[in-house]
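**Student:** Have a look at this prediction, sequence included:
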Amino acid sequence: MAALLSITAACGSGSSNDAGGSSGSGGLTDVTVGIVPFTPNAVLFLAQKNGIFKKHGLNVTTEKAAAPTPIVASMVAGKQQFGFLTTPVLVNASSQGTDVKCVSPIDGQISPDRDASALVASKDSGITDLKDLGGKKVAVVQLSSINLIGAQKLITDAGAKGTEYVAMPFPQMPQALADGRVDAAVITSPYVESALEAGAVPLAHPSSDLWPNGTIYCYAATANYLKENPKVAQEFHDAMVEAITYTKDHEDEAKATLVDGLGLSAEQAQAQVIPSNFVPEINTDSIASIEKVMVEQGAIKKEVDPADLVWNPQG
């Protein structure tokens, strides 16, 4: 059975004036969250729109980044208090001496039946199977991403050799596939739909194929910020748990926020699938599994205790 680390309430919710959190209007604490634009942002957008964050004492704004690594730098610099990180980026940061920890899930755990990301081949590449990717060029959002770790394992296990991986923002991938600048890509909603409509061939769903019901990303913060602002962290965590739980039964309402949040049409927004089982807990077994793959691939030298990568309000 997977080890699920649920962060229990150790501090009361409500308004907070911990060190490092600026006091906003109405006694709310202003926090900035770094995000990478993709469909699961709908849960956070919903928490903003419906006042869930305000209920927990927070005034939340977001800043977009092309990939998770710049978000780490922004949090270390104090420009962002929380940020979207994939599990490999979380592990890499820790192994390189930057202490960051998951505070809450993004949307729950990755659902094996609802994965909104896929490894797809370009329409004219002639690629129909993972083993065909030997010697081909595959786009991933960044070279330390969950997409690279997962795709590389599946492609290698299929017997393909010599695959080249290139970093590329998600919004650029559909056109790069259509132009033949890359042979394949690991691409997520809302951009994967554009690629598939243009004829891209789905080959696999790396994250859910390898880590069903796992934690492949989270909202994180630096250990220093968490130490100085435990009430803000608890409030953020509690708000996200409430938002994830609410979204489970109000998915259309959450997806509607993607119109303003990601610039989708109303029709495009409702066509999205939030790739979650809506379990608002961190699956530490899946983090350990991802670390093992990273060691096998030479991305890290040794594993980190998954419990050290998750914020514990008890200290």
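**Tutor:** Looks like it came in fine.

**Student:** from here on, contacts and neighbour counts on C-alpha atoms
**Tutor:** OK.

**Student:** quick one: contacts of stretch 149-161?
**Tutor:** Residues outside stretch 149-161 that contact it (C-alpha atoms under 8 Å, 6 or more residues apart in numbering): 88, 119, 130-135, 186, 206-207, 210, 293-294.

**Student:** Can you say which of those residues are buried?
**Tutor:** Among these, those buried by neighbour count (16 or more other C-alpha atoms under 10 Å) are Pro88, Leu119, Leu130, Asp132, Leu133, Gly134, Val186, Pro206, Ser207, Leu210, Val293, Met294.

**Student:** Select the longest helix from the protein.
**Tutor:** helix 230-249 (DSSP state H).

**Student:** tell me which strands and helices that one is in contact with?
**Tutor:** helix 41-49, helix 52-55, strand 58-64, strand 100-104 (3 or more C-alpha pairs under 8 Å, 6 or more residues apart in numbering; DSSP states H and E).

**Student:** if you compare the ones you listed, which one is most tucked away?
**Tutor:** For the helices and strands packed on helix 230-249, the largest average neighbour count (mean count of other C-alpha atoms under 10 Å) is found in strand 100-104, namely a mean of 28.

**Student:** counting contacts, what elements does that strand pack onto?
**Tutor:** In terms of contacts (3+ C-alpha pairs under 8 Å, 6+ apart), strand 100-104 is packed against helix 87-95, strand 217-222, helix 230-249.

**Student:** Alongside the first one, take a look at this:
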Amino acid sequence: MGIRRWACAAFGIAIAASVISGCGGGSDDTEKSANGLEKTELKVGTLPIVDDAPFYLALKNGYFKAEGLKVTPMTLANGEEGITRLQSGGVDVAWSSYPNAIMATDSGKVQLRIVVDGYTATKHLFPVLAMPKSKIKKPADLAGKKVSVNGLKGLGPLLLSSALKTAGVDPKSVHMVATPFPQMPAQLQSGAIDAAWITEPFVTQASQKLGATEIIDTATGPADGLPIAGFVASGAGAKKYPKALAAFQRAMAKAQALATNRAQVEQILPTYIKTITPQVASTITIGSYPTSLNKARLQRVPDLMQEFGLIQNHLDMQTMLLSQSQ
């Protein structure tokens, strides 16, 4: 009888422990019962670039915390890595340029959903620069020359091709070479490249330190005000965690609105981009930060990509948008 009583008591303790554990130890269940979210911890792939300023404003000002989220930034090497880590489950949300996300979706290998429309081009944000003593003085002079872009597929070739065509220059006459943005000023100075398709803060740094001059502004004409990049999630993640992603959207909407105040952006940039000083932050060109997902605006990107052969088929951007929660 003693053994039976001990066994029953042990069984009862185990059941009680199981109940207590179920109430306090299972993270997803606990999070859902606590605030209605499927999960409260999100890993977010980010890049140390001007585009991501609203994300860091949201962290600084507690916007994610106010929505019941604990958000951990995961630094990416580039936008392509973000898509790869979304597929593997390494991150829940990732920053990506729209051309990269659209090409990945168009390939049929991955389903992506745009959670936040992050950044929009403005004039002089993506110029082509050449050294002051270069013989390149106008767009036509770029024919036959080496022009660096940050990748041979994606935003660089798209904007450069569009601007060249608008200026009456055959995009195929320009030899595009892949170069990371941070290396462009040095390669420009050494003569390894003839010109650089470049963005901030490297535009300002190359202009101030090297005297580099603008040959053509690629964020004009068909690319004037073009959506550039945003935060995306996998299709599977969007189905599994709709409330958590809606909370992320709400927090980012506040931060995107705050980022319309340039002073806020200038203050946050040096905190996560170590190469930017407060002085540089006060002088660089900064694009705009949308506060909503607009299908008509975003549709411009795949339409322009199809025109220049980056994708073969028409893509309806509505299929990539994650509905916004009010």
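**Tutor:** Alright, I've got the coordinates. Since this is a predicted model, take the numbers as computed values, not measurements.

**Student:** mind putting the helices and strands packed on strand 100-104 of the first structure in TSV, distance to Pro313 of the first structure included?
**Tutor:** Output for those, formatted as TSV (distance: least, C-alpha to C-alpha, whole Å):
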stretch	distance to Pro313 of the first structure
helix 87-95	19
strand 217-222	13
helix 230-249	7
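
**Student:** Out of the ones you listed, which is the most enclosed?
**Tutor:** It is strand 217-222: most buried of those by mean count of other C-alpha under 10 Å, with a mean of 26.

**Student:** next structured bit after that one?
**Tutor:** Proceeding N to C from strand 217-222 of the first structure, the next assigned helix or strand is helix 223-228, under DSSP states H and E.

**Student:** Can you give me the stretch of the second structure that that following helix aligns onto?
**Tutor:** Residues 235-240 of the second structure are the counterpart of helix 223-228 of the first structure, counting by TM-score structural alignment.

**Student:** what does the matching stretch contact?
**Tutor:** With C-alpha under 8 Å, 6+ apart, stretch 235-240 of the second structure has contacts from Glu38, Asp92, Gln111, Leu112, Arg113, Leu245, Leu322.

**Student:** From these, pick the one nearest Tyr272 of the second structure.
**Tutor:** Nearest to Tyr272 of the second structure out of those is Asp92 (C-alpha to C-alpha; 20.5 Å).

**Student:** So the closest one is in contact with Thr40, correct?
**Tutor:** No. Contact between Asp92 of the second structure and Thr40 fails when scored by C-alpha atoms under 8 Å: they sit 11.3 Å apart.

**Student:** ok, those two, which is more surrounded?
**Tutor:** Neighbour tally, Asp92 of the second structure and Thr40, criterion other C-alpha atoms under 10 Å: the higher count belongs to Thr40, 26 against 23.

**Student:** any idea how far the more buried one lies from Gly156 of the second structure?
**Tutor:** 36 Å (C-alpha to C-alpha, to the nearest Å).

**Student:** Now do the strands in the second structure.
**Tutor:** Using DSSP state E, the strands of the second structure run over residues 41-46, 70-75, 93-97, 112-120, 127-130, 146-149, 175-178, 195-197, 213-217, 227-234.

**Student:** Tell me which of these sits nearest to Ala253 of the second structure.
**Tutor:** strand 112-120 (8.0 Å).

**Student:** So what touches the closest one?
**Tutor:** 51-52, 101, 105, 225-235, 238, 245, 249, 252, 256, 287-293, 319-324.

**Student:** which residues touch the residue nearest to Ala244 of the second structure when sequence neighbours are not counted?
**Tutor:** In space, and not counting its chain neighbours, Ala244 of the second structure is closest to Leu37: 5.2 Å by C-alpha to C-alpha, 6 or more residues apart in numbering. Applying C-alpha under 8 Å, 6+ apart, one finds that Leu37 of the second structure lies in contact with Glu31, Tyr241, Lys243, Ala244.
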